[in-house]
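Novice: A predicted structure for the sequence below; I have some questions about it.
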Amino acid sequence: MTEDLLTQYGYLFLGSRLKRLAERLQADVVRVSQRNGLDLQPGHYTLLATIAEGGPKSIGALAQSLGLSQPAITKKASRLSELQLVEVTGSGEDGRRRIVALTEKGMDAMRLSRATVWLPVDAAVRQVVMSLSGPLLDQLSQLEQSLEEKSLADRAEEFSQQQTSA
């Protein structure tokens, strides 16, 4: 068996290894969302949550809050607008300033997400990371091994089933 190149090169390819792990985790969150009737990408949740918690915000304020570029926020907001989860309108004082607000459908999606996705995913992530110890690269290996044994989506599903039967 060939050793994983990203693991073999340790800190040199740390960013690539973290990106691979992030993509794996996000794919599992998509599975959990889809199981619960939600057509949302993990990256959408941060924007939706920011608006749900703080009310309508400009593209610039969202970019600043999330530490992302304005073009990235504009792209996410456009996708969420296509899904009818947010409404993007021009500001009264400056037509170039775009305000993003949740629609009723967006508020419903947030309620459903909090109830059926966020809690199980949070519990699954906590379960995976609670036993990690040692240097960072060792922790990454432990995390990857744990996810090989049972995916985050499967852990979230188990949590949901336990909550339902409790």
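Specialist: Cool, got the structure. Numbers count the residues shown, from 1 in each chain.
Novice: when you work out contacts or count neighbours from here on, use the C-alpha atoms and nothing else.
Specialist: Fine.
Novice: tell me, what residue is most central in this protein?
Specialist: Residue closest to the mean C-alpha point of the chain, counted by C-alpha atoms, centre = their mean, is residue 42 at 3.0 Å.
Novice: distance of residue 162 relative to residue 156?
Specialist: Between residue 162 and residue 156 the distance is 10 Å, computed by C-alpha to C-alpha, to the nearest Å.
Novice: now residue 91
Specialist: Distance of residue 91 to residue 156, given as C-alpha to C-alpha: 40 Å.
Novice: the more surrounded of the two?
Specialist: residue 156 (26 against 13; other C-alpha atoms under 10 Å).
Novice: quickly find the element holding that one.
Specialist: Per DSSP states H and E, residue 156 falls inside helix 152-165.
Novice: presented hereafter is structure B, for comparison with structure A:
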Amino acid sequence: MPFYQQSGVLFFGSRLRRLSESFLADVNRVYQQHGITFDAAWFPVFYMLSQKEILSIREISGELETSHSAASQLISKLQEKGLIRSASDKSDARKKLVAFSPKGQKLLKQVLPVWNAMQHAMDELLAESPDTRQLMTSILETEKSFQRKSLYERIETHLGSENISDHKK
């Protein structure tokens, strides 16, 4: 049995990161194989803009549950590549709105078949066994649990009054 699997929940984060990196590498390989200049890291913003034509950076960061700064950095990268354009909201100049540029619209048309194939591939993967069918539900429940009480808070509760510095000696 591989080390990660026998080590249990202590490697939960490492296993998720490894799984995520493998997933993203495969998806990026598909784009590359088909001559599509797209990075899987752009997917959330591209998908959101494919559903709504114009979004504010605040809306993007809120939906992605990420910092405004992180969303802004991703938007800046996409803007540098000429894939999206931004403008200030006419009713509130502090609010920055983003939308696809013509180049971004063209790229969206190229990636849509990949997203469709990915949906089918993931449905197939998740249907392979009763346990994998529950994966998305389990992830959702774990996310909800983290929203109620972070891992940091949970660890600190278990550490309680134990003085870690005593163990360093």
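Specialist: The structure has been received and is ready for your questions. What you see is a predicted model, and the numbers here were worked out from it, not measured in a lab.
Novice: mind checking the TM-score on these two?
Specialist: Once the chains are laid over each other, their TM-score by TM-score structural alignment, normalised by the length of the first structure reads 0.72; 134 aligned residues with a C-alpha RMSD of 2.1 Å.
Novice: rewinding a little: counterpart of the residue nearest to the centre of the first structure in the second structure?
Specialist: Mapped onto the second structure by TM-score structural alignment, residue 42 of the first structure lines up with residue 40.
Novice: do the same with residue 11 of the first structure
Specialist: So residue 11 of the first structure corresponds to residue 9, using TM-score structural alignment.
Novice: what about its match, neighbour count?
Specialist: 11.
Novice: hang on, it in a helix?
Specialist: Yes: judged by DSSP: H, G, I helix; E, B strand; the rest coil, residue 9 of the second structure forms part of a helix.
Novice: tell me what the helix or strand where residue 147 of the first structure lies is packed against?
Specialist: Following DSSP H and E, one finds residue 147 of the first structure within helix 136-149. Helix 136-149 of the first structure is packed against helix 119-129, with contacts defined by 3 or more C-alpha pairs under 8 Å, 6 or more residues apart in numbering; DSSP states H and E.
Novice: how big's the offset between the helix it packs on and the second structure?
Specialist: Its aligned residues in the second structure lie a mean 2.1 Å from helix 119-129 of the first structure after superposition (mean C-alpha distance after the TM-score superposition for the first structure).
Novice: what's the matching range in the second structure for that helix?
Specialist: Going by TM-score structural alignment, helix 119-129 of the first structure sits over residues 116-126 in the second structure.
Novice: residue in the second structure matching residue 106 of the first structure?
Specialist: Checking TM-score structural alignment: residue 106 of the first structure goes with residue 104.
Novice: ok, now residue 23 of the first structure?
Specialist: Per TM-score structural alignment, residue 23 of the first structure is aligned with residue 21.
Novice: contact partners of the host helix or strand of its match?
Specialist: For residue 21 of the second structure, the host element (DSSP H and E) is helix 12-33. Where contact means C-alpha atoms under 8 Å, 6 or more residues apart in numbering, the residues beyond helix 12-33 of the second structure that reach it are 4, 37, 38, 39, 40, 111, 114.
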